[in-house]
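> Need coordinates for the below:
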Amino acid sequence: MRVDVLTLFPEMFTGVFGSSILGKAGEKGIVSLNTVNFRDFANNKHNTVDDTPYGGGGGMVLKAEPIFGAVEHLMEQREQAGLGEAKKPRIILMCPQGKPFSQEIARELSEESHLIFICGHYEGYDERIREYLVTDELSVGDYVLTGGELPAMVVVDAVVRLLPGVLGNEQSAVTDSFSDGLLEYPHYTRPAEFRGWKVPDELLSGHHAEIDKWRRRQSLERTLTRRPELLENASLAPEERKWLERVKAERENPENPPS
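Coordinates of the predicted model:
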């Protein structure tokens, strides 16, 4: 996979792209992580990338020319590399108005061969960038940051870790929270007892079927407690839904639990 990030602050990505899992993925040649300063594509002698909004109002708006120029430069590189006929890259705009990012979207993006992220600043983008250039708009939450760099880092990290060969244990990504629509079960490691707090007996039993059953029920119960809305679309067996109903009834009426 190739990932290009259009940003006014490429230095922000140096540590993130060169460290930990992302750094190792780059070293293995699984992913190529690149930054492009779109100020280099400004069409004026002062390299200005923003201007006042038509109609008035506060703040500055990112101009269309530098963004289009940077993307077109990347497309030319693809042509020179003989990739002109290959599947076009997804061009992703990071913005508060975008679709909420999720594990499902991360999995979808991990199947692409080329992603281009656009990190904005100031009041917003010239609307023609949205209309005529980007393929996707993503948001990492209902809040506003000073720029799109941190959200882009979040998305890139979530996507790259799903690529084959990136994680030391491929099973890790399979059992992550949200991978099956539920929150992940609790984890424990040595010692078996710490300050009087013991690891659940099921995990020490060595009985894999019982361990799987315990983990599944812990996942269901944790999701019920912390993110109950996720259960509405989760793929659950009839007996699991029945068990959850019993748990909810016990919580609502602990003095008279259902038989």
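> Every contact and neighbour count from this point should use C-alpha atoms.
Fine.
> surely V36 meets V3?
No: V36 is beyond contact range of V3, at 10.6 Å (criterion: C-alpha atoms under 8 Å).
> can you give me the strands in this structure?
For the chain, the strands defined by DSSP state E occupy 2-7, 32-37, 50-51, 61-62, 90-100, 114-119, 124-125, 136-139, 193-194, 197-198.
> Including mean neighbour count, could the ones you listed go into a markdown table?
Output for the strands of the chain, formatted as a markdown table (neighbours: other C-alpha atoms under 10 Å):
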| stretch | mean neighbour count |
| --- | --- |
| strand 2-7 | 22 |
| strand 32-37 | 18 |
| strand 50-51 | 18 |
| strand 61-62 | 21 |
| strand 90-100 | 19 |
| strand 114-119 | 23 |
| strand 124-125 | 19 |
| strand 136-139 | 19 |
| strand 193-194 | 10 |
| strand 197-198 | 10 |
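> among those, which is nearest R226?
Closest to R226 of the strands of the chain is strand 90-100 (C-alpha to C-alpha; 18.8 Å).
> Please provide the structure for the following sequence as well, for comparison with the first:
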Amino acid sequence: MPDDAHADLLELAKEIAIEAGEAVLDVYDKGEFDAYQKDDESPVTSADYLANDIINKRLQAATPDIPILSEENKHASLEERKHWPRYWLIDPIDGTQEFIARSGDFAVNIALIENNEPTIGVIFWPPGQSLYYAQKGKGAFKSSPDGDHPISVRKLDDPKNSVVMIAISRRQSREKVLSRMCAKRVYQTLPLGSCSLKACFIAEGKADVFMRIGITGEWDTGASQCIVSEAGGSIAAANFEPLTYNQRHSLENPDFVVMGDQRVPWQDVVQYDDFVNPHQH
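You can find the predicted model right below:
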């Protein structure tokens, strides 16, 4: 696909993410929504469905030839998906639990996957009025009330000894996180909500690493991976193998790690001993 076509799709995704995010923010501000529990016991709300409806309708109208894979849609089988040269990968609200808890840490995620790789990533954080976006090979950017500017991961003064900032969940034990890190380093922690916001904070240099242990879907990392990679960082499974997209029957991710400065010996810093890969089961 030519660069100008990608640029048009990026602009479309940005516009739709903002539209869906503003609709979600209106619901959030009013506090008027219904919450449900899915079969896997994860939460979902009427705001998730509202955002999903907006995103699906806009994408289907503008790009009817590009399939959509959303967390809140019925998922096509691998037999059907494997023939897709490209598709939209959507998480209407990443951080539904944070939305319900009213922490403000939730975001709208839209990615374009081509040949099993994220090539466009858009993440809109409605309460922060911040839009993070990237196109493969074109860099990563943030648009906010302060303006529109490129972003990049933080370069540590000394990759082997500098203090490392870890983004952690608001509901995660700091001690448990630190127990998975090399004891020879010095760490600070930054509590945040959704996976994608932690990734965005690493992409713009506010944190250096984030570890996710537990069930997530490919829609939780697609947009983030494009943005973090274009900002100079990386996302990988917690055993440091690459994440995959649309290559397996399961759409679950393995445990994964988001890393900033690539000069840091992350395999020595992050020490997982309970790595879970759902694709092995």
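> Give me the TM-score for these two chains.
Taking TM-score structural alignment, normalised by the length of structure 1 as the basis, the two superposed chains have a TM-score of 0.24; 109 aligned residues with a C-alpha RMSD of 6.3 Å.
> Let's have the strands of structure 1 in JSON lines, adding distance to R216 of structure 1.
As requested, these are arranged in JSON lines below (distance: least, C-alpha to C-alpha, whole Å):
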{"stretch": "strand 2-7", "distance to R216 of structure 1": "35"}
{"stretch": "strand 32-37", "distance to R216 of structure 1": "36"}
{"stretch": "strand 50-51", "distance to R216 of structure 1": "51"}
{"stretch": "strand 61-62", "distance to R216 of structure 1": "48"}
{"stretch": "strand 90-100", "distance to R216 of structure 1": "27"}
{"stretch": "strand 114-119", "distance to R216 of structure 1": "35"}
{"stretch": "strand 124-125", "distance to R216 of structure 1": "44"}
{"stretch": "strand 136-139", "distance to R216 of structure 1": "30"}
{"stretch": "strand 193-194", "distance to R216 of structure 1": "23"}
{"stretch": "strand 197-198", "distance to R216 of structure 1": "20"}
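> do you know which of those strands lies nearest R215 of structure 1?
With C-alpha to C-alpha, the closest approach to R215 of structure 1 among the strands of structure 1 belongs to strand 197-198: 16.3 Å.
> Could you point out the longest helix of structure 2?
helix 3-30 (DSSP state H).
> what packs against whichever helix or strand comes after that helix?
Using DSSP states H and E, the next helix or strand after helix 3-30 of structure 2 towards the C-terminus is strand 35-37. Secondary-structure packing of strand 35-37 of structure 2 (3 or more C-alpha pairs under 8 Å, 6 or more residues apart in numbering; DSSP states H and E): strand 43-45.
> I'd like the next helix or strand past the strand it packs on.
Next along the chain from strand 43-45 of structure 2, counting by DSSP H and E, comes helix 46-62.
> Of all the residues in that next one, which ones are buried?
47-52, 54-56, 58-59 (16 or more other C-alpha atoms under 10 Å).
> what does stretch 18-33 of structure 2 give?
Residues of stretch 18-33 of structure 2 classed as buried: 18-25, 28 (neighbour count, 16+ other C-alpha under 10 Å).
> for structure 1, longest helix please?
As assigned by DSSP H, the longest helix anywhere in structure 1 is helix 208-226.
> W266 of structure 2 touches M259, doesn't it?
Yes: counting by C-alpha under 8 Å, W266 of structure 2 touches M259, with 7.5 Å between them.
> okay, the two: which has more neighbours?
Set W266 of structure 2 next to M259 and count neighbours by other C-alpha atoms under 10 Å: M259 wins out with 26 against 20.
> Would you quantify the distance from the more buried one to Q188 of structure 2?
15 Å (C-alpha to C-alpha, to the nearest Å).
> swap in P118 of structure 2?
Distance of P118 of structure 2 to Q188 of structure 2, given as C-alpha to C-alpha: 30 Å.
> Compare the two and say which is more crowded by neighbours.
Neighbour totals were compared for P118 of structure 2 and Q188, and P118 leads with 27 against 13 (other C-alpha under 10 Å).
> how close does that one sit to W266 of structure 2?
Taking C-alpha to C-alpha, one finds P118 of structure 2 at 22 Å from W266 of structure 2.
> same question, D91 of structure 2
Distance from D91 of structure 2 to W266 of structure 2, by C-alpha to C-alpha: 28 Å.
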